[in-house]
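Asker: 3D model of this:
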Amino acid sequence: MTEAKISCRNLWKLYGAGADEFLKQHSGKPSTEALRAGNYVSAVRDVSLDIMPGQILVVMGLSGSGKSTLLRCLARLVEPTAGEVIFEGQNLLKATEAEMIELRRHKMGMVFQNFALLPHRTVLENVAFPLQVQGMNRRQREDRAREVVELVGLKGRESYYPRQLSGGQQQRVGIARSLAVGPDVWFLDEPFSALDPLIRREMQDEFLRLQQMLSKTIVFITHDFGEAIRVADRIAIMKDGLVEQLGTAEELVTCPATPYVAEFTREISRDQFLSVSSAMTPAKGRRPLDGAIKLQARLVDVARQVLSSDDPVDVVDDNGLLVGALSRPAVINALYGKELCP
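Answerer: The predicted model follows:
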């Protein structure tokens, strides 16, 4: 079984005097009433989750939900009050500051909403900067920086200064800089939210292209569910420091675990992401009929075929084997009905 690249167990970040002692007094499980009575703010509250190698975990929530604090706790940019953060078998909460600096320099990449480019340095110098901090010689770091600049589509602009670039190009420089060190884990905190909608879409496309090539393990913060649907393998929705639900976009929208998740996802159009697998009836033991559809096809792409057929349409896997059938009522219910919970 594949081990998680990064995990957290019972992770807490409380703001208030004596927060660690308060948690111990309540055996690590204080109630909402106890937190309120003690005047504590729970930015991250008893969060446990696993992020598998090559997976994109998107964390969502309204302002103040704790999503950015969770990301910073995972990288220990913010010191957690209690719990564990396991990275490659090591509990980061027990690592020294010197060890954390080395991990961030060599194994963690970070991109934030504020591009934070150095205005007096060129694109190439900005991208090479973390390698300079590592102590890499000038020729090696510039060679590496040129590779990454080309990777993000900025070849030919190595000598430009940030002021000479568009917002989208500046963000590409920030992404290139974070990739220069070859990170194992990539932390992105609303990296595209300051961009215009068209540029933002282009950057999402660029991000997905890079991920297909590099297969990084990523924690991605956003408040935009449409963006989450495009990039996420799994989505965590947070409220008041708690993870209300963790799952795929389909699971969150079609089977919300709490009223908050249901309200959070209420306006999401299902045809953006629902697949045939979410609505079919299982079947096997015979050859599929002509006109069978693929298991992972989007419902919206096969709806016309199914709705115009009097009989259910067979569903096959990637090997062409029968796995189910999709009926007209099932398509209608999936796209326009209520919940699809089993």
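Asker: CA atoms for contacts and neighbours, from now on please.
Answerer: Noted.
Asker: Which parts of the stretch 151-300 of the chain are strands?
Answerer: Counting by DSSP state E, counting those that start in this stretch, residue ranges of the strands within the stretch 151-300 of the chain are 185-189, 217-221, 234-239, 242-247, 281-282, 293-294.
Asker: Just put those in CSV and tack on mean neighbour count.
Answerer: Shown next, in CSV, are the strands of the stretch 151-300 of the chain (neighbours: other Cα atoms under 10 Å):
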stretch, mean neighbour count
strand 185-189, 23
strand 217-221, 25
strand 234-239, 23
strand 242-247, 20
strand 281-282, 14
strand 293-294, 22
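Asker: Let me have those strands in CSV, extended by distance to Arg138.
Answerer: Listed next are the strands of the stretch 151-300 of the chain as CSV, based on distance: least, Cα to Cα, whole Å:
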stretch, distance to Arg138
strand 185-189, 25
strand 217-221, 29
strand 234-239, 40
strand 242-247, 44
strand 281-282, 60
strand 293-294, 52
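Asker: So the nearest residue to Arg172 once chain neighbours are set aside versus Ala43, what's the distance?
Answerer: Distances taken as Cα to Cα, 6 or more residues apart in numbering place Val152 nearest to Arg172, at 6.2 Å, with adjacent residues excluded. Counting by Cα to Cα, to the nearest Å, the separation of Val152 from Ala43 is 34 Å.
Asker: quick revisit: I figured the residue nearest to Arg172 hits Ala176, correct?
Answerer: Yes. Val152 is in contact with Ala176 according to Cα atoms under 8 Å; the separation is 6.4 Å.
Asker: the more surrounded of these two?
Answerer: Ala176 (28 against 20; other Cα atoms under 10 Å).
Asker: if I read this right, the more buried one contacts Val149, doesn't it?
Answerer: Yes. With contact defined as Cα under 8 Å, Ala176 reaches Val149; the gap is 6.0 Å.
Asker: structure for this one too, so we can compare:
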Amino acid sequence: MTKAEPDRPVKLSCRSLWKVYGADAQRHVRKRDLLSGDPSTVSERLKRDGKIPAVIDASFDVLVGEIFVVMGLSGSGKSTLLRCLSRLIESSHGQVLLDGEDLLAASPQRLIELRRSSMGMVFQHFGLLPHLSVLDNVAFPLRVQGCSVGERYARAREMIALVGLEGRETSFPHQLSGGQQQRVGIARSLAVGPGLWFLDEPFSALDPLIRRQMQDEFLRLQKKLGKTIVFITHDIQEAFRLADRIAIMRQGEIIQIGRPTDILRDPVDDYVAQFVEDISLLRAVHAADIAVQSGVDYGPCMETVLDTVYVEELVAKVATGSTGFRVVNAAGSVVGTIDRQTVLQVLERDRERRH
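Answerer: The predicted structure is shown next:
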């Protein structure tokens, strides 16, 4: 389980979450069975009894404003985990706390209220209503909430503009490309102003170029909106491009949680190491990850860079003569410095990993 950073409160907490399938699983699986021993041992016992443990003792926190990516191969349990978090399916055991409220203990009516006001969901199949225009599709959840016509259309137009579809308000889903349809789905999920956003492989049905464009759009939206996001994907490149932190799943278990750079630098086992071997450190490590507190001035060739730039950009600058970097955050405050040698060390380590 990961802990919250001191200055970033927890939005969503998952505690010892299990989901077990099988004949009469809910009747036969008792809480004491899931608490009596090591989770791996319990899982093996369940399998011998003919049950399928799809999510095994999952525990983690999602911080306010972060993109928490859950990734794994097909069948790893990542989508089942998301459905348990959103209570689209019932868990076998555990807790899911949204702003401290246990979703698994919520009444059906309370759950409906939370889904209408506090959660947004986007899936890989767009789920647009074919007989409604773009405007009406985006406004639909506000219609369900009982908002007035003027209020819901004003909000829907705002969301349509946010995702770059101004001028397509009167179009119908069949008149849109796949990427445009997904933008409508995103706009619709944002219309209610959710504090928590669930996305289950939202771009996997798109062509590679459109998928890349949608990832860019997603990052743009997140920079503007600062949502708390649980994002499911099987694509390692997508995970490392989008995530603040990543949880890697294998056969129902979360085997490692960390920032992309931490997972690359220190994979928990050979499985994770093989999983991430094609990811370049240069495109995953940010300036903030290697900056140190220092009063050193590297002279006239010292440049100021944002803490979010990748080392790949610093390597290019070193190649053209830069001897060091002053690293600043978005507010312009200095967070540390990086010397030329540190950049070259990351470059060398990346070469060793990939050859």
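Asker: Report the TM-score for the pair.
Answerer: For these two chains in superposition, a TM-score of 0.90 is obtained (TM-score structural alignment, normalised by the length of the first structure); 336 aligned residues with a Cα RMSD of 2.4 Å.
Asker: if we can go back for a sec, kindly state which residue of the second structure is aligned to the residue nearest to Arg172 of the first structure.
Answerer: Matched by TM-score structural alignment, Val152 of the first structure corresponds to Val163 in the second structure.
Asker: how close does that match sit to Gln175 of the second structure?
Answerer: Val163 of the second structure is 17 Å from Gln175 of the second structure, by Cα to Cα.
Asker: just Thr80 of the second structure next, same as before
Answerer: 32 Å.
Asker: Which residue of the two possesses the greater neighbour count?
Answerer: With neighbours defined as other Cα under 10 Å, Thr80 of the second structure and Gln175 compare such that Thr80 has more, 19 against 12.
Asker: Need the counterpart of that one in the first structure.
Answerer: Aligned by TM-score structural alignment, Thr80 of the second structure pairs with Thr69 of the first structure.
Asker: Looks to me like its match is in a helix.
Answerer: Yes. Thr69 of the first structure sits within a helix when classified using DSSP: H, G, I helix; E, B strand; the rest coil.
Asker: Surely it touches Ala43?
Answerer: Yes. Between Thr69 of the first structure and Ala43 there is a contact at 6.6 Å, judged by Cα under 8 Å.
Asker: got the contact list for the closest residue to Ser322 of the second structure other than its chain neighbours?
Answerer: Leaving aside its chain neighbours, Ser322 of the second structure sits nearest to Cys301 (5.1 Å; criterion: Cα to Cα, 6+ apart). Contact partners of Cys301 of the second structure, counting by Cα atoms under 8 Å, 6 or more residues apart in numbering, are Gly321, Ser322, Thr323, Gly324.
Asker: Correct me if wrong, but the first one is in a helix.
Answerer: What it means is Gly321 of the second structure. No. Assessed with three-state DSSP, Gly321 of the second structure is coil; it does not lie in a helix.
Asker: Could you tell me how many residues sit around it?
Answerer: Using other Cα under 10 Å, Gly321 of the second structure is surrounded by 11 other residues.
Asker: in the stretch 101-250 of the first structure, which spans are helices?
Answerer: With DSSP state H, counting those that start in this stretch, the ranges of helices along the stretch 101-250 of the first structure come out as 123-134, 138-151, 167-179, 197-214, 225-231, 249-254.
Asker: wait, what's in contact with Val64 of the second structure?
Answerer: Arg8, Pro9, Val10, Lys11, Lys227, Thr228.
Asker: Now with 10 Å, please.
Answerer: Under the criterion of Cα atoms under 10 Å, 6 or more residues apart in numbering, the contact list for Val64 of the second structure reads 4, 7-12, 99, 195-196, 226-229.
Asker: Just give me which of those residues are shared by the first structure.
Answerer: For these, the contacts that are reproduced in the first structure, applying both residues aligned by TM-score structural alignment, their matches' Cα atoms under 10 Å, are Arg8, Pro9, Val10, Lys11, Leu12, Gly195, Leu196, Gly226, Lys227, Thr228, Ile229.
Asker: Ile338 of the second structure: which of those is nearest?
Answerer: Using Cα to Cα, Arg8 comes nearest to Ile338 of the second structure of these, at 26.0 Å.
Asker: circling back: which residue lines up with the residue nearest to Ser322 of the second structure in the first structure?
Answerer: Cys301 of the second structure maps onto Gly291 in the first structure when the alignment is built from TM-score structural alignment.
Asker: In CSV: the helices of the stretch 101-250 of the first structure, plus distance to Asn333 of the first structure.
Answerer: Converted to CSV, the helices of the stretch 101-250 of the first structure look like this (distance: least, Cα to Cα, whole Å):
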stretch, distance to Asn333 of the first structure
helix 123-134, 50
helix 138-151, 44
helix 167-179, 40
helix 197-214, 30
helix 225-231, 21
helix 249-254, 11
